[in-house]
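J.: Sequence first, predicted coordinates after that:
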Amino acid sequence: MEKGDVLVEAQSLGRSFGAKRVLDNVSITLHAGEVTGFVGANGAGKSTTIQLMLGLLHGEGRTLFLGRRLHAWGAPGTVVGAVLGGVAGHPKHRVRTHLRMVAAGSAAPDRRVDELLETVGLTDAAHLRLAQLSLGMSQRVAIAQALLGDPPALILDEPANGLDPHAIRWLRDFLRSQADQGRAVLVSSHLLGEMEQLADRVVVLSRGRVVAASPMAQLLADAASRRVVTVQTPDLPKLAALVEARGGLLVPTGGQGANVQGLDRIQIGTLASDSGVPLYWLHEEGPSLEDFYLGIAEEEFTIS
């Protein structure tokens, strides 16, 4: 498989609980060598989407893994690995014993367990019981378990929940390394800012619907285009005319203050200087990624 190849296609997924529509026409495509961030507020439908993709819930649409439904594969663990929160094992079982039991069920050799313990940095903790693990260590065991079958796709549902900054950094670096090895990685999160440091693509879910899907580079460019520059000048009418002549918009905020959209601070400062307009204040601030996509979500549902 080459980087960019489509490995997973979720097509028109939908789900209702009684009369409540919780997921509507959700489609996601995962590519080899890329991390896709699946972002939305708590309750947006991210976990429901992932469970539908993996066949853990019944609903509308279908998901293809390497061109086939997951149940069509004799060994699903060799196609996709999933981390859905915690380690499902007896709390008294030791880490290595637990992973060997899971490996036996998926026909993976014991040496694969030791390889993965080293990969996730738990070789020295292999003798610990599951009940003794910290949350961060438990997540590492869950990731090792998901990788036992050496699958080309990896799906993780809110893996950073409750982790400390050190564990989050390890997780981010590890998932990036998995994508660099050619895997397609899907990571759900309610923290869009975290995805800025990890994801190649972002899919944003709001109230059960996809409201944005784009490469991260495009997302950042779109966010930058919504920058706002705050100015203060005793000659707002003249500055407004200059700004509008350059395709921008000046909105007075009271007194000598105003917000300018469509131009950056360098452009505004140059315009003012060249035209003799004094500036008492000039400050540029772009919206956070969370603010930007929350705004898109609100626009989407106001229109609909």
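T.: Noted; the coordinates are in hand.
J.: From here on, just use CA atoms for contacts and neighbour counts.
T.: Fine.
J.: can you give me the helices in the stretch 201-304 of the chain?
T.: 216-225, 236-245, 265-275, 289-303 (DSSP state H, counting those that start in this stretch).
J.: between those helices, which one is nearest to Ile168?
T.: helix 289-303 (18.7 Å; CA to CA).
J.: Contacts for the closest one next, please.
T.: Helix 289-303 is contacted by residues 191-193, 204, 206, 211-212, 220, 223, 226 when judged by CA atoms under 8 Å, 6 or more residues apart in numbering.
J.: rerun at 6 Å
T.: 192, 211 (CA atoms under 6 Å, 6 or more residues apart in numbering).
J.: what comes up buried for it?
T.: 289-290, 292-294, 296-297 (16 or more other CA atoms under 10 Å).
J.: and the residues you listed as JSON lines, adding distance to Phe38?
T.: Formatted as JSON lines, the buried residues of helix 289-303 follow (distance: CA to CA, whole Å):
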{"residue": "Leu289", "distance to Phe38": "14"}
{"residue": "Glu290", "distance to Phe38": "13"}
{"residue": "Phe292", "distance to Phe38": "16"}
{"residue": "Tyr293", "distance to Phe38": "13"}
{"residue": "Leu294", "distance to Phe38": "14"}
{"residue": "Ile296", "distance to Phe38": "16"}
{"residue": "Ala297", "distance to Phe38": "14"}
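J.: which one of the residues you listed is nearest Phe174?
T.: Leu289 (23.1 Å).
J.: ok, structure two:
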Amino acid sequence: MSLTPSDDSTVDQQSGQKAIDSGLYIVATPIGNLADMSQRAVELLRAAELVAVEDSRVTGKLLHHLGLKKRMVRYNDHSSESDRERLLEAARSSVVVLVSDAGTPLISDPGYKLVRAAHEAGVTVRTAPGANAAIAALSISGLPTDRFLFAGFLPSKAKARDEAMADLAGVRATLVFYESGPRLATTLAALSSGLGNREAAVARELTKRFEELVRGNLLDLVERYKDQEPKGEIVLMIGPPEAEGVETGDVDAALTEALQNLPVSKAAAQVAKRFGLDRAELYARASAMKKAQ
């Protein structure tokens, strides 16, 4: 990926100084270590006319650390349509910043309705990316990262949780959840029962002094946390299911047979599933075979 210089600013015609363009800015904040606050995020907060926050006490501490005093407006998933309209009206002519208590807004945090309404109203929406607990945890987990599914918080009620796990059981990707200390033991036991004894990892207090990553299979983690309630924010990661029932044999022969009745993409997908092989690799092989026919 190539990087090109870019900013959100134009030149103020009167002062000759750069001014940040009006709009709604989705700004990531640190998940623990304040040194993870990006320079651009600080500049946007400095330029903001309004800062939409989950909790003014939490964001107030961050602003104080940065030496900023800003007008804060509480915004969450229960905010009304009129609350959103007031923020969007301000964003038409000034800088409005949306933050969550920690990390990237909208990722299991409020903001979806506001961003959607902004697009519908023609208000510019931009992002200042930064810390995200799910991605940070996944990067150090040692679990497969080529494909993953972020599923937020599992339902607290057993029936709804079991239904959610049934939907996720066949997903061949690392599953990423957020969890709390009081619920962790129950959730691990439910996952072990519903998904089997998969490889897993528990990350907590990321970027903080007592950051911890515990790896093992689900039964190991059930045993570790059954009498222990860990503190702090938790990311729970479950490895993908092992391939079961895959065939062995002549893959090219299987592709040749499949290509007699199916287009290249479907033939490759079918044979990849049968033999537990990479779909993209088989697509290339199938395409070459089709051209050679």
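T.: Done, it's in. In this text, all values refer to a predicted model and were calculated from it rather than measured experimentally.
J.: And the TM-score between these chains?
T.: Between these two chains, after superposing, the TM-score reads 0.28 (TM-score structural alignment, normalised by the length of structure 2); 142 aligned residues with a CA RMSD of 6.8 Å.
J.: returning to that earlier point: now, among the buried residues of helix 289-303 of structure 1, which is nearest to Thr230 of structure 1?
T.: Closest to Thr230 of structure 1, out of all of the buried residues of helix 289-303 of structure 1 and judged by CA to CA, is Phe292, at 17.9 Å.
J.: What distance do you get for that closest one to Val211 of structure 1?
T.: 12 Å (CA to CA, to the nearest Å).
J.: and if you look at Phe65 of structure 1?
T.: From Phe65 of structure 1 to Val211 of structure 1 the distance is 24 Å (CA to CA).
J.: follow-up on the earlier one: in JSON lines, list the helices of the stretch 201-304 of structure 1 along with distance to Ser16 of structure 1.
T.: As requested, these are exported to JSON lines (distance: least, CA to CA, whole Å):
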{"stretch": "helix 216-225", "distance to Ser16 of structure 1": "30"}
{"stretch": "helix 236-245", "distance to Ser16 of structure 1": "48"}
{"stretch": "helix 265-275", "distance to Ser16 of structure 1": "48"}
{"stretch": "helix 289-303", "distance to Ser16 of structure 1": "19"}
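J.: And these: which comes nearest Asn259 of structure 1?
T.: So among these, helix 236-245 is nearest, using CA to CA, at 10.1 Å.
J.: what comes up buried for the closest one?
T.: Under 16+ other CA under 10 Å, the buried positions of helix 236-245 of structure 1 are 236, 239-240, 242-243.
J.: Closest to Glu118 of structure 1 out of these?
T.: After measuring these against Glu118 of structure 1 - CA to CA - the closest member comes out as Val243, at 58.9 Å.
J.: For the nearest residue to that closest one once chain neighbours are set aside, give its distance to Leu220 of structure 1.
T.: Distances taken as CA to CA, 6 or more residues apart in numbering place Leu249 nearest to Val243 of structure 1, at 6.2 Å, with adjacent residues excluded. From Leu249 of structure 1 over to Leu220 of structure 1 the distance is 21 Å, taken as CA to CA.
J.: which of the two has more neighbours?
T.: Leu249 (18 against 15; other CA atoms under 10 Å).
J.: Am I right that the more buried one is in contact with Ile268?
T.: No - applying CA atoms under 6 Å, one finds Leu249 of structure 1 not in contact with Ile268, separated by 11.2 Å.
J.: Distance-wise, check the residue nearest to Val243 of structure 1 relative to Asp222 of structure 1.
T.: From Leu249 of structure 1 to Asp222 of structure 1 the distance is 17 Å (CA to CA).
J.: Kindly tell me how buried Gln39 of structure 2 is, as a neighbour count.
T.: So Gln39 of structure 2, with other CA under 10 Å, has 9 neighbours.
J.: ok, it to Leu50 of structure 2 distance?
T.: Counting by CA to CA, the gap from Gln39 of structure 2 to Leu50 of structure 2 is 19 Å.
J.: repeat for Arg161 of structure 2
T.: The separation that Arg161 of structure 2 has from Leu50 of structure 2, given CA to CA, amounts to 38 Å.
J.: What of Pro182 of structure 2?
T.: 35 Å.
J.: neighbour count winner among those two?
T.: Leu50 (20 against 12).
J.: Which residue ranges of structure 2 form strands?
T.: Residue ranges of the strands in structure 2, as given by DSSP state E, are 9-11, 18-20, 23-27, 50-53, 72-74, 95-98, 125-128, 148-150, 174-179, 199-204, 212-217, 234-238.
J.: Appreciated, that's everything.
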